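Enquirer: Here is my input, please return the structure:
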Amino acid sequence: MCPDDSFTDVDLDTSFCLSQEDYTTEDDTEMSPQNEIKYLVFHSHLLSLFTQCRSCHLSCIGRISDKQGTYIAVTQECSHCGYKWTWRSQPFIRDTPAGNLLLSASILFSGATPAKVLHLLDHLKMACIKDRTFFDHQKFYLLPSIKATWKESQTVLLQQCIARGSPLSIGGDGRCDSPGHSAKFGSYGIVDMDSKKIIHLELVQCNQVTSSNNMEKEGLLKALNFLASKSLESKQRHPHIDHRYDVWHVSEGIKKKLGKLSKQANCDLVREWTKSITNHLYWCAANGIDGDDILKRWKSLMDHICDEHDECYHTTLSPEDRRKKWFAPGSKAHEKLYDILCSKTLLPDIKKLSSQHQTSSLEAYHSVVNHFAPKLLSFSYHGLHSRLLLAVLHFNENFGRPQARTREGKERLAIAYTKAKAGECTPKPIPVPKTYNIVYVEKLMHKAVEYCTAGEKHEHSESPPPLASAYEHPDKDTIPSFSRYKR
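Expert: Model prediction:
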């Protein structure tokens, strides 16, 4: 810490003033505010440092002369010799205390919410910023930092896709900010199936389409148009697109229907066959040559479960392989099972099952979104969009982490009991720890400080009009229900 930067001196006695070497230890180095370590200091212990005049060494009292959120300034004026100086708790980034900006940045970049963090600091009786200050920082410095960092990352990802020179294989899935038909926002993520990283994200507000149900389709069309503009032609409306369905989504739909069927009278056998049926679906997708072959393999299941194996692809079954009871042809359970597995709506989907790529990485990304933008909370358009981009940056940096190992070099495994498998245990690899602040957060912090230093308040692109803008806004005095509150 340099005395010239930290003190305002009046009639400074230079023969007494500490030199730079006196202030600096071996561990102190020139560093940016975001990288410098901060400490929690109590009020009484802080003021105990200002009980003696630096010039005449007589008793003197320091007082807090300025407060701005986490920043304070302590001024000490000696009544004996008149010596006066001011100590500042933190540096300024232009006209903004560094601690205030970095606190706002840390709240947003970690996926936390200002209400909870500021309440926590208030319970601790720590001097901190107000929520209005956080939202000002978010608007002018933090959101632009997120968007700029994402654009840089996205440019690299798209260049890698183009450099491969092979047809683009992408997967897409939508996510609404709330369940049912009351969703206000719908996001659509595009994953590169080769690198398993998110390469684009679209956010749609429900008043941009005819209904909430159309937000996912609109997000897809916008994403495909964007990829086409980046020399990555992939439009669904073009006939050369090979559109495939994720096996997991189709399997989950079948599993739910079989679960309901197994609860009906005389249909207990369906529960015993459910896992085999879903496994057969994955086998059909993985081994089918084309859509017709996948469908042919799927239909062979209906004969197999009745102990008829003329159309089956397996070898002769031994008595040990016949562990489950066979269905009786024409029985209630068999007929209802046929209606589900060979329905007119399911068979076209079976033909389009993906044999190479699945969207499991998108499901993993959605779990990350739940941390940065939980559905329990409501966000503005730009606020939600920035948190979705944070989730993308975090996911892309941490996806595909190698498996952790013990000190002896053995791969670490955990035993997982999932609800979907009804208590059946599954070995689960333990990856190395996530990196919350090694790469992408450092970039975000650097840009936030850079924008604040420049003093430019970045405005955002236009957002869709609020939902309430479509309605008439009457004066409160004209609404009968407000009359009871009048005095």
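
Enquirer: going forward, measure contacts and count neighbours with C-alpha atoms only.
Expert: Will do.

Enquirer: The stretch 151-300 of the chain: strands as residue ranges?
Expert: According to DSSP state E, counting those that start in this stretch, the stretch 151-300 of the chain carries its strands in the segments 170-176, 185-192, 197-205.

Enquirer: where along the stretch 51-200 of the chain do the helices fall?
Expert: Secondary structure of the stretch 51-200 of the chain by DSSP state H, counting those that start in this stretch: the helices cover 98-109, 114-123, 131-137, 143-164.

Enquirer: One more, please, to line up against the first structure:
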Amino acid sequence: MIAYQVVFHQIPTQKYLRGHNSSFGSLFSGISSNYDNDISFHPSDADTDNEESEDEFIEEHNVNFVSEMKYVVFNSQLKQLFNKCLGDNQCAAPVVELDYRHKGSLVIVNGTCLHNHHFEWRSQPLSNKMAIGNLLLAASILYSGNTYTTAAEFFDTFKLKFFSENDFYYIQRKYLLPVVNSMWNSQQQQLLSEYEGNTDLIVAGDGRSDSPGHSAAFGTYSLMDTKTNAVLATSVVKVTEVNNSYSMEKEGLIRCLNQLEEAHVTVTTLATERHPQISKLMKDEYSTISHQYDVWHMSKSIKKKRAAAAKRRECAELQPWIKSIGNHFW
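Expert: Here you go, the predicted model:
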């Protein structure tokens, strides 16, 4: 649930959290239950007798750990908190032994007082053996569009304890990305349900690759409602799924149209660039959809051809007219 809450702090969506339990005892229910594989947790570091009471404490107080204020604490200042016993007996005797352990941004302090009382203190709450601060840091990095490398350099310069790159990608893969996918699917279902029965849907489609030219490994294709600018469908295509990188755009369009068809959304008009494979596809397999060419791409093509022609001596007088021709075409 914390991962969901971070998403909504970054992307405010009021409706999505309705019906979700905010209890942190079931923090990641529905996403993953294999907590024993958490690489930031070591059984020898935990007091198993306190696990149930730990979750009860979280649920009882029902604290919103996403919006709760956090602070940077220096080690020298932290030590001042452990001059006296913090055990259950609260004898307030001097502490004679302290042991500090770190798990990412979490610090665990184990102490023993003069009367041989033992206590443990954690800088962060836990939920299902996961330090909530580690989860929130990983979520903040991903959902704010940053990278682990940039964040790690900042924390290292500041000498602030931080988790490893492996831990970051583990949290991202196991908790954060499933939340993003779940949120996207839920919003898309709600969005597409509003288009059922629409008889005048005009969409624009375009593809994008991870690198220019014909050496791209991945390509994305999206369909957008030209009236509302809402993205109705999107798909990711890997080059190994098609004959070559040039064919990824065609495959992406097919998947997007299939998504809309499965959602009972009917497209009446589609505007794309002048991709030969897409033109043939629309003519042969989607003849019921009016296929039109995107004006921007055509204007760009005209400008490019006029610019090339103007470089020839006999067409030099064309140069001042290039921009006006493009404007007229629009």
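
Enquirer: Superposed, what's their TM-score?
Expert: The TM-score (TM-score structural alignment, normalised by the length of structure 2) is 0.72; 254 aligned residues with a CA RMSD of 2.1 Å.

Enquirer: quick one: which of the strands of the stretch 151-300 of structure 1 is nearest residue 93 of structure 1?
Expert: Nearest to residue 93 of structure 1, of all the strands of the stretch 151-300 of structure 1, is strand 197-205, at 32.3 Å by CA to CA.

Enquirer: Superposed on structure 2, what's the mean shift for that closest one?
Expert: Following the fit onto structure 2, the mean deviation recorded for strand 197-205 of structure 1 is 0.8 Å by mean CA distance after the TM-score superposition for structure 1.

Enquirer: Would you check the span in structure 2 matched by that strand?
Expert: Under TM-score structural alignment, strand 197-205 of structure 1 corresponds to residues 230-238 of structure 2.

Enquirer: If you count neighbours, what's buried in that stretch?
Expert: Neighbour counts over stretch 230-238 of structure 2 (16 or more other CA atoms under 10 Å) mark 231, 232, 233, 234, 235, 236, 237, 238 as buried.

Enquirer: wait, isn't residue 63 of structure 1 in contact with residue 84?
Expert: No: contact criterion CA atoms under 8 Å: residue 63 of structure 1 and residue 84 do not qualify, at 11.5 Å.

Enquirer: higher neighbour count, those two?
Expert: A count of neighbours by other CA atoms under 10 Å puts residue 84 above the other of residue 63 of structure 1 and residue 84, at 20 against 13.

Enquirer: Residue in structure 2 paired with that one?
Expert: Per TM-score structural alignment, residue 84 of structure 1 is aligned with residue 118.

Enquirer: swap in residue 68 of structure 1?
Expert: So residue 68 of structure 1 corresponds to residue 103, using TM-score structural alignment.

Enquirer: just checking, its match touches residue 164?
Expert: No: contact criterion CA under 8 Å: residue 103 of structure 2 and residue 164 do not qualify, at 9.6 Å.

Enquirer: okay, those two: which has more neighbours?
Expert: Between residue 103 of structure 2 and residue 164, residue 103 has the larger neighbour count (other CA under 10 Å), namely 19 against 14.

Enquirer: quick one on the thing from earlier: distance check, the match of residue 68 of structure 1 against residue 180 of structure 2.
Expert: Distance, residue 103 of structure 2 to residue 180 of structure 2, by CA to CA, to the nearest Å: 25 Å.

Enquirer: ok, now residue 214 of structure 2?
Expert: For residue 214 of structure 2, the distance to residue 180 of structure 2 - CA to CA - is 30 Å.

Enquirer: Please identify which of the two sits among more neighbours.
Expert: Using other CA under 10 Å, the more surrounded residue of residue 214 of structure 2 and residue 180 is residue 180, with 15 against 11.

Enquirer: Nearest residue to the more buried one in space, ignoring adjacent ones along the chain?
Expert: Spatial nearest neighbour of residue 180 of structure 2, excluding adjacent residues (CA to CA, 6 or more residues apart in numbering): residue 7 at 7.6 Å.
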